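Q: okay, here's the prediction I keep looking at, along with the sequence it came from:
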Amino acid sequence: MESLLNIGLSIVASLIMLGFGYIIGRIRERKQQQGTPLEDYPFYPFKVNQDNLLCFDLDLFNEAVSELLQKTNPQAGRQLVLIGEQNNVKHLLKNPFRKRYYKLYKKYKGDQVLDESVNYLKNYKRIVQHIGDSFPDSGIEILLHNLTNPSKALYYIKNNVTGRNIEAPATNLVLDLKRRNSHNEDKINYELNIGARKFKCTTIPIYKEKDGLIGAICINIDYNYINDEVRHNPKIMNSFLDSIIRTDMVLNENILSKSEFQKAQEGKRHFRDF
């Protein structure tokens, strides 16, 4: 009887060990399939130059291509494909480096990576469209950049005040956003002076899990129009304000907090009305 009990316990112990082994194996397999971020490697293809600016490094990029061809890492591989496309390496590289990049591109399904990024940005396109519709004829431009293809980055634009067209290039936006990310800056307001034109600009990067930076929403305000025309011309001021407060329909809904709702019931008309 005791021997049968020992046998039974041995079988149970063996099954438990097999179960643990299976679970550990699946965890390792899943980690291998997911990979690790490209930033974790010493060959991450960006470095800080003498002016303390983040710059794309082609030598590190080639090293990364070699390493990720030898050792499979889906996450790092996808990120490297996006970085390669963002920095136009197909035209920068010469053989045999170009051939190796094409091999990497095929290994990590580059076409699929780019298509998934474009599909991901479609939701942001709707956001840009609806925000733009809320500020018509106001000198406030909002646009969406597809940074997986910087040479044709301008993906969608609403309330055009800069005169750019769809598929216009993104200039230095990719590196600029990567520099901001290295300083933990999610978004920033900055001024642009171009000839007699002046703009207040806000750029918000769009990151996709496991792929990194794939796009950006940019809001450009025509500073001179707001400051010179709207501020000093009552007729234009009225038109400007009318365009901003225009609505399409009326809802019967309360969006106020309980305390603000009570104050509204008592006659408070706006947030600075105390």
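A: That came in fine, so what should we check first?
Q: going forward, measure contacts between C-alpha atoms and count neighbours the same way
A: OK.
Q: can you tell me how far the residue nearest the centre of the chain is from residue 123?
A: Nearest to the mean C-alpha position of the chain, by CA atoms, centre = their mean, lies residue 206 at 1.6 Å. In this view, residue 206 and residue 123 are 11 Å apart by CA to CA, to the nearest Å.
Q: second structure follows, compare the two:
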Amino acid sequence: MFLEIDVEHSVLVPVISEVVVSLLLFAGGYFIGKYREKAKLRGKDLDEYDFYPFEPDQNNFPQFNLKDFRLAVHYFLKNKDHTAARQLIFIGEQNNVRNQLESPELKQYEKLYHVYQGSKIEDDNNAFLENYKVIVRLLGQTFKNTGIEILLHNLMNPSRSIVEIENGEVTGRKIGMGTTMLVLDLKKRKERKEDKLNYELSIGDRKFKCTTIPIYRNDYGLIGAICINIDVNYINDEVLQKRDKLEEFFRNFCATDMKLQENILGKDEFEKANKGKKHWQQHDI
């Protein structure tokens, strides 16, 4: 009897081992396949292709290029790239290509639109950027009348990228206006691991201190940017040179709309505040 059990045990062990190994290999193959499938679906960003349908004009402003758009449509009908094709559809819809394409080309575009589920694209990105629009609006209203402009670019469509702006009188821009080569610049900076922070812009006699914060999505890559622009000449020539302008600036800077009872101080700072400390640089408490 003991011999029979030992025989059965000696047979079962290698069988179970083979089953376990087979299951592990199957699972590994399954997940590797899923990873490759996902990577294939991810594809590239549209601006990595030579037919990216925007080109700068003589003033360095991007203009929609219908010829490159048509080339892209035909390419993505033959070569699958989920990311770039959906970016192309988004740009096409925003630039009203349905009224620009000839009948045969329009049929090809509608086929592309159906294959890549175009109906979901615009709403998806607009919804994603909605919270950023709120952030820009509220931050901008915090700095009213101080020469500080804050705006949001939707970079899926560079020719009409500004979708939210506060204090636009600083640069004279409005919702619906475009950007220059911001997409390409931010792409290069990402590769170099550089932030676009606290940089100077001089345009004619105007001078600005600027910060640009890119917004990325896994499915689309770079889709937007928040920009902060400070009118340096206004600060230097008006605010710092004229007492009434200086007082006005800081009244606007410190202006509030309501008064609440909340604590935003750390424990030590809270205790010091109750003992008479008035600001962060006071050290005699």
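A: On my side now, so go ahead. This one's a predicted model, so the numbers in the text were calculated from it and none came from an experiment.
Q: now the TM-score, please.
A: The TM-score (TM-score structural alignment, normalised by the length of the first structure) is 0.73; 262 aligned residues with a CA RMSD of 4.3 Å.
Q: quick one on the thing from earlier: was I right about the residue nearest to the centre of the first structure contacting residue 187?
A: No. If you go by CA atoms under 8 Å, residue 206 of the first structure and residue 187 don't touch, sitting 10.2 Å apart.
Q: to which residue of the second structure is residue 137 of the first structure aligned?
A: In the second structure, the residue paired with residue 137 of the first structure according to TM-score structural alignment is residue 145.
Q: for that match, what are its contacts?
A: 167, 249, 252 (CA atoms under 8 Å, 6 or more residues apart in numbering).
Q: filter those down to the buried ones.
A: 167, 249 (16 or more other CA atoms under 10 Å).
Q: what's the longest helix in the first structure?
A: helix 2-34 (DSSP state H).
Q: all strands for the second structure, in order.
A: 54-56, 62-64, 148-154, 162-166, 196-203, 206-217, 221-231 (DSSP state E).
Q: quick one: the last one aligns where in the first structure?
A: By that I understand strand 221-231 of the second structure. Going by TM-score structural alignment, strand 221-231 of the second structure sits over residues 212-222 in the first structure.
Q: same check, this time on the fourth one
A: Aligned by TM-score structural alignment, strand 162-166 of the second structure corresponds to residues 154-158 of the first structure.
Q: contacts for that stretch, please.
A: Contacts of stretch 154-158 of the first structure (CA under 8 Å, 6+ apart): 125, 128-129, 132-133, 141-146, 165-170.
Q: ok, now with 6 Å
A: With CA atoms under 6 Å, 6 or more residues apart in numbering as the test, stretch 154-158 of the first structure has contacts from 132, 141, 142, 143, 144, 145, 146, 166, 167, 168.
Q: one more: stretch 79-87 of the second structure?
A: 41, 42, 43, 44, 45, 46, 220.
Q: and if you look at stretch 214-223 of the first structure?
A: Against stretch 214-223 of the first structure from outside (CA under 6 Å, 6+ apart): 139-148, 198-207.
Q: just the buried ones among these, please.
A: 139-148, 198-206.
Q: how much space separates the residue opposite residue 245 of the first structure in the second structure once aligned from residue 184 of the second structure?
A: Under the alignment defined by TM-score structural alignment, residue 245 of the first structure is paired with residue 254 of the second structure. Taking CA to CA as the measure, residue 254 of the second structure falls 37 Å from residue 184 of the second structure.
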